[in-house]
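In: My questions are about this predicted structure, shown below with the sequence.
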Amino acid sequence: MSKQGDSVLGVIGGGNMGSALVRGLLAGDFSADQIVIVEKDDVRIAELKREFANVEVVSKLPKCDSVVLAVKPTDVVEVCGALDKSGVQQILSIAAGVKIATIENAIAKNVAVIRAMPNTPALIGQGASAMAAGENCSAENVAWAKKILLGVGTVVEVEENLLDAVTGLSGSGPAYIFLLAESLIAAGVQQGLTEQVSNELVRQLLVGSSLLLAESSETPEQLRKKVTSPNGTTAAGIAELVGKQFAEIIAGAVSAATARSKELGK
């Protein structure tokens, strides 16, 4: 018997995030014979079979009591129609903007639905996910979903109405960090560094600072103040950022992304 019992988990959608979740499952307590990947694109099926040699990859959903929905939001209702006949009992959906009620209404019977919002660092096992549980979920359903998401990073539980804010913060957040990286690299070049040198310094700057923040018991504010000497170079740079309303710009970006997430969810 496999480590999780005899139940089969169907991962519907073998794209970047779906395959990242499969990698996390295989690195954890799931064995290859407990997972089925469902993918409709023939080219992608071939790629998945090469990467996951011992995992079954099919184009049609077999009978599964547990399912991860990793399809495009526009495909969710159609997929749920097929799930209604598959014997599914619990669903973890990572389809952006698709509400729990939408999935529940698309399936005739009562099914435990958990909705989650991961982000792209999950592709390397460093994701930040938030999840919300539907009314039909038990503690066991929540623990099941959390275990899957922990395979690709960290996970927090929130109310579903806060998932739009999560989308605006951590869902879109990697793009904010990448834009910061672009801007820092360009700033280094403006000060006379080559693009190669500036690029290398900025990449390690972000990696090192992130690790320091993750491993420190101090707050971001405390860490910032420790590196900011009065009247020093860092203080001059921080003063420029404050003067240009850096915090307000970041808050505006998160607010705009949150508002757009709400619009898309209607």
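Out: Received, thanks.

In: Could you use CA atoms for every contact and neighbour count after this?
Out: Will do.

In: for the chain, what spans make up the helices?
Out: Listed in chain order, the helices of the chain (DSSP state H) span 16-27, 42-51, 76-83, 100-106, 139-150, 163-166, 173-190, 195-215, 220-227, 233-243, 246-264.

In: Which one of these lies nearest to E157?
Out: helix 139-150 (8.8 Å; C-alpha to C-alpha).

In: List the buried residues for that closest one?
Out: For helix 139-150, the neighbour count (16 or more other C-alpha atoms under 10 Å) marks N141, V142, W144, A145, K146, K147, I148, L149, L150 as buried.

In: try stretch 165-182
Out: By neighbour count with 16+ other C-alpha under 10 Å, stretch 165-182 contains the buried residues A165, V166, T167, G168, L169, S170, G171, S172, G173, A181.

In: quick revisit: can you tell which of the helices of the chain is closest to V68?
Out: Within these, the stretch nearest V68 is helix 16-27; the backing value is 8.1 Å (C-alpha to C-alpha).

In: dropping in the other structure now:
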Amino acid sequence: MTVTAILGAGVMGETLLSGLLRSGRDAGDIVVTGRNPQRVAELVERHGVRSLGNAEAAAAAQTVVLCVKPQDMEGLLDEVRDHVGPDAVVVSLAAGITTAFVESRLPEGTSVVRVMPNTPALVDQGMAAIAPGSHCTDDHLAEAEQLLSSCGRVVRLAEKHLDAVTAISGSGPAYVFYVVEAMIEAGVVLGLPRATSTELVVQTLYGAATMLKETREHPTVLREQVSSPGGTTVAALRQLDDHKVRAAFVTAIEAAAARSRQLASGTA
């Protein structure tokens, strides 16, 4: 029996737990922990998994998943340091926490994988990037990849790229929701009922994303297919260009990456 311990029963912890169960993982092979006893009890009752303390869970597991907030990571690592098995893989989902930080607080040679997930994992459409630490084996990296693939897609990258991943896919859903909010509001300004405007925008977004994924065409090609010369789309895109929206998005994503680097370096 291969036991997975999810240390941290928050939103992402439950998301991963639910994905594992939907992918066919036996509930008896999963252990959860958390600071809120009521929350942990709810997960045990809802999903049929086991609950233990952090140290006991780490000792029992071959895969230890760290799902706590970045500011709580050091305390958690101190708590489980002497209980992580020599053959275990430790998977960290905490933003801005480097593999070197985790490795330095665990027994020498511990296999560590850093993950940058995103919130669409809640609906099994997540995009996660995983990066190996200095002691991570290929088998352990593959194990982490399989773990995250229960909630969406996974890419392997060098850790140096994870700040960019944080800025693109980690924070990315918020950018999309921001644009969707603006489009819905525009529909209301133009006289549509809010519910109708919302339905139009959400389905348009879903359809456009599906086209990008299934046609594999470059977004420029797809945009040009909608942009008839002298038409309504061109008029709208000209306004976006005049307001430097494209440049603003690039600058915003650069700022997100810079902030991720600050968090990782401890200078935040």
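Out: It's in. Owing to the predicted nature of the structure, the values given are computational and were not obtained by experimental measurement.

In: returning to that earlier point: so which of the buried residues of helix 139-150 of the first structure comes closest to M117 of the first structure?
Out: Nearest to M117 of the first structure among the buried residues of helix 139-150 of the first structure is L149, at 9.7 Å by C-alpha to C-alpha.

In: Settle this for me: the closest one is touching E157, isn't it.
Out: No - the pair L149 of the first structure / E157 is not scored as a contact, 11.2 Å apart, by C-alpha atoms under 8 Å.

In: if we can go back for a sec, between the buried residues of stretch 165-182 of the first structure, which is closest to R44 of the first structure?
Out: Among these, and counting by C-alpha to C-alpha, the member closest to R44 of the first structure is G171, at 24.9 Å.

In: Show the contacting residues for the closest one.
Out: Contacts for G171 of the first structure (C-alpha atoms under 8 Å, 6 or more residues apart in numbering) come out as M117, P118, N119, T120.

In: swap in V165 of the second structure?
Out: Contact analysis of V165 of the second structure by C-alpha under 8 Å, 6+ apart lists M116, A129.

In: Make JSON lines from the helices of the first structure and add distance to V8 of the first structure to it.
Out: Putting those into JSON lines (distance: least, C-alpha to C-alpha, whole Å) gives the following:
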{"stretch": "helix 16-27", "distance to V8 of the first structure": "12"}
{"stretch": "helix 42-51", "distance to V8 of the first structure": "18"}
{"stretch": "helix 76-83", "distance to V8 of the first structure": "14"}
{"stretch": "helix 100-106", "distance to V8 of the first structure": "20"}
{"stretch": "helix 139-150", "distance to V8 of the first structure": "13"}
{"stretch": "helix 163-166", "distance to V8 of the first structure": "28"}
{"stretch": "helix 173-190", "distance to V8 of the first structure": "33"}
{"stretch": "helix 195-215", "distance to V8 of the first structure": "35"}
{"stretch": "helix 220-227", "distance to V8 of the first structure": "43"}
{"stretch": "helix 233-243", "distance to V8 of the first structure": "52"}
{"stretch": "helix 246-264", "distance to V8 of the first structure": "32"}
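
In: Among those, show me which one is buried the most.
Out: helix 163-166 (a mean of 24; mean count of other C-alpha atoms under 10 Å).

In: And that helix against the second structure, how far off on average?
Out: Its matched residues in the second structure lie on average 0.9 Å from helix 163-166 of the first structure after superposition (mean C-alpha distance after the TM-score superposition for the first structure).

In: same deal with stretch 207-215 of the first structure?
Out: Counting by mean C-alpha distance after the TM-score superposition for the first structure, stretch 207-215 of the first structure comes out at 1.5 Å.

In: same deal with stretch 249-258 of the first structure?
Out: Relative to the second structure, stretch 249-258 of the first structure is 0.7 Å off (mean C-alpha distance after the TM-score superposition for the first structure).

In: who's in contact with that stretch?
Out: Stretch 249-258 of the first structure has contacts (C-alpha under 8 Å, 6+ apart) with D164, A165, V166, T167, G168, L169, S172.

In: how much space between the last one and N119 of the first structure?
Out: To tie it back to what came earlier, the one meant is S172 of the first structure. Distance of S172 of the first structure to N119 of the first structure, computed by C-alpha to C-alpha, to the nearest Å: 8 Å.

In: next one: the third one
Out: When distance is defined by C-alpha to C-alpha, V166 of the first structure is 10 Å away from N119 of the first structure.

In: residue contacts, the most centrally placed residue in the second structure?
Out: In the second structure, the centroid-proximal residue (C-alpha atoms, centre = their mean) is P117; its distance is 1.7 Å. Shown in contact with P117 of the second structure (C-alpha under 8 Å, 6+ apart): L93, G126, M127, A128, A129, S169, G170.

In: what do you get if the cut-off is 6 Å, keeping everything else the same?
Out: Applying C-alpha atoms under 6 Å, 6 or more residues apart in numbering to P117 of the second structure gives the contacts A128.

In: how close does it sit to S171 of the second structure?
Out: Taken as C-alpha to C-alpha, the span from P117 of the second structure to S171 of the second structure is 10 Å.

In: How about L21 of the second structure?
Out: With distances taken as C-alpha to C-alpha, L21 of the second structure is found 26 Å from S171 of the second structure.

In: swap in G191 of the second structure?
Out: Counting by C-alpha to C-alpha, the gap from G191 of the second structure to S171 of the second structure is 31 Å.

In: cool, V221 of the second structure as well?
Out: V221 of the second structure sits 26 Å away from S171 of the second structure, taking C-alpha to C-alpha as the criterion.

In: residue in the first structure matching V84 of the second structure?
Out: Under the alignment (TM-score structural alignment), V84 of the second structure maps onto G87 of the first structure.

In: That match: neighbouring residues, count only.
Out: Neighbour count for G87 of the first structure, taken as other C-alpha atoms under 10 Å: 15.

In: Provide a list of residues in contact with the closest residue to it other than its chain neighbours.
Out: Distances taken as C-alpha to C-alpha, 6 or more residues apart in numbering place D65 nearest to G87 of the first structure, at 5.6 Å, with adjacent residues excluded. Listed by C-alpha under 6 Å, 6+ apart, the contact set of D65 of the first structure reads G87, V88, Q89.

In: Aligned to D65 of the first structure, what sits in the second structure?
Out: In the second structure, D65 of the first structure lands on Q62 (TM-score structural alignment).

In: how much space is there between its match and I6 of the second structure?
Out: Taking C-alpha to C-alpha as the measure, Q62 of the second structure falls 11 Å from I6 of the second structure.

In: now R223 of the second structure
Out: Distance from R223 of the second structure to I6 of the second structure, by C-alpha to C-alpha: 42 Å.

In: so what's V202 of the first structure up against?
Out: Counting by C-alpha under 6 Å, 6+ apart, V202 of the first structure has no contacts.
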